[in-house]
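K.L.:
Requesting a structural model of the entry that follows:
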Amino acid sequence: MTAATILIVEDEAAIRDMVRFALERAEFETREAGDAAAAQVAIADQPPDLILLDWMLPDLSGIDLARRLRKDELTRDIPVIMLTARGEEEDKIRGLEVGADDYITKPFSPRELVARIRAVLRRVRGEGGERPIEIEGLILDPVGHRVSAHGEPLEMGPTEFRLLHFFMAHPERVFSRSRLLDSVWGRNVYVEERTVDVHIRRLRKALAPHGHDRLIQTVRGAGYRFSRQV
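P.N.:
I've put the predicted structure just below:
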């Protein structure tokens, strides 16, 4: 398998050098950008397999760049890991809500960074070899990585796609947040249980145009389930 290409978007040269060294030792291909403008040029020239995105950039915040990437059809499925010195929970939630797939706070160890990158790439590449699933006009195609509702394509990020795939493959069952983290994100991923709530909200929004958001039900005190029953 060809080595994954990681775009490092970071304005501090010393951090870029450290990250590049760690990733190349782990046999990733790397590219670099010192600001959002350079990152957008690099992405347009050759979309990477994953973007490491610093929160504080000199020309545009990482949050705003992540939001732009998620709105663009050509870049919305590229996984993003935020790199930042911000450790407050609300900042983490903001990053996840605009489309980041994971979040790592500085200072971090190179081993942890590599582990998180591999975990995100496994999640993105993990589906395959299954038939489409259809429930009440909602169709998920694991091979084509598409979701449609009554023939109309629905747009959603890669994490929401995996979450929906898991739900549709296991309807009428209640899953706790910790079980969803293990099954959808993976056991070796360092994310908090509230991450599930963020992506549930985003999934419901994506399913709302034809009313399929009602299928994602909150079970108070237990977790979530995918159910046709009220």
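K.L.:
hey, let's count contacts and neighbours off CA atoms from now on
P.N.:
Will do.
K.L.:
tell me the centre residue of this protein?
P.N.:
In the chain, the residue lying closest to the centroid (CA atoms, centre = their mean) is residue 101, at 2.9 Å.
K.L.:
where does the longest helix seen in the chain sit relative to the chain's centre, distance-wise?
P.N.:
Counting residues, the longest helix in the chain under DSSP state H turns out to be helix 110-125. Relative to its parent chain, helix 110-125 has a centroid offset of 11 Å by CA atoms, centre = their mean, to the nearest Å.
K.L.:
which residues are contacting the very next helix or strand once past that helix?
P.N.:
Once the chain leaves helix 110-125, the next helix or strand it forms, by DSSP states H and E, is strand 133-135. Strand 133-135 is contacted by residues 139-141, 168-169 when judged by CA atoms under 8 Å, 6 or more residues apart in numbering.
K.L.:
from what I can see residue 202 touches residue 161, true?
P.N.:
No: counting by CA atoms under 8 Å, residue 161 is not a contact partner of residue 202; they are 10.5 Å apart.
K.L.:
I'd like the structure of this one too, to check against the first:
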Amino acid sequence: MRPKHIVVIDDDHLILAMANDFLSAAGYQVSTVDSPIFSNHIIYGSNPPDLIIIDYMMPLMNGDHKIKTLKSKSRSRDIPILLMSSKSHAELQLLAAEAGADGIVTKPFTPGNLVQMVRNYL
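P.N.:
Predicted coordinates:
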């Protein structure tokens, strides 16, 4: 059985590296992308993700817009998506609900927090 595939989208390369390290160490296959605009080749490629984690605030396109787009397409609407941000927990929950995200990840995150959130949605 192949490991679960997680896509992490964030414009901060340190966050991408940390998420990759933490999730890879937990046995997941991880793909990282620094822009939601350039993520379609991974999301709709030959190995679609089992879960997507996307940052809220990014240049060119915010995460909430990308989530709405993904949830509107039949090929991606059933993929669990977690909205990630350093905003307060309550504000992030509201933003996630408005965008149609399945859950949230607050920054900064620890390896245990991130892996547990992923496990909760897989």
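K.L.:
what TM-score comes out when they're superposed?
P.N.:
Here the superposed chains carry a TM-score of 0.92, computed using TM-score structural alignment, normalised by the length of the second structure; 121 aligned residues with a CA RMSD of 1.3 Å.
K.L.:
that older thread, list the contacts for the residue nearest to the centre of the first structure?
P.N.:
79-81, 120, 159.
K.L.:
Reformat those residues as JSON lines; add secondary structure.
P.N.:
Output for those, formatted as JSON lines (DSSP: H, G, I helix; E, B strand; the rest coil):
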{"residue": "79", "secondary structure": "coil"}
{"residue": "80", "secondary structure": "strand"}
{"residue": "81", "secondary structure": "strand"}
{"residue": "120", "secondary structure": "helix"}
{"residue": "159", "secondary structure": "helix"}
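K.L.:
Of the residues you listed, keep whichever come out buried.
P.N.:
79-81, 120, 159 (16 or more other CA atoms under 10 Å).
K.L.:
Count the residues that sit near residue 25 of the first structure.
P.N.:
11 (other CA atoms under 10 Å).
K.L.:
Ok, residue 95 of the second structure next?
P.N.:
19.
K.L.:
which SS state does it fall under?
P.N.:
Strictly by three-state DSSP, residue 95 of the second structure counts as helix.
K.L.:
That one contacts residue 64, doesn't it?
P.N.:
Yes: proximity of residue 95 of the second structure to residue 64 meets the contact threshold set by CA under 8 Å, at 7.4 Å.
K.L.:
which residues touch the nearest residue to residue 23 of the first structure once chain neighbours are set aside?
P.N.:
Leaving out its chain neighbours, the residue that sits closest to residue 23 of the first structure by CA to CA, 6 or more residues apart in numbering is residue 114, at 6.7 Å. By CA under 8 Å, 6+ apart, the residues touching residue 114 of the first structure are 22-23, 26.
K.L.:
For residue 38 of the first structure, state which of those residues is nearest.
P.N.:
Nearest to residue 38 of the first structure, judged by CA to CA, of the contacts of residue 114 of the first structure is residue 23 at 20.1 Å.
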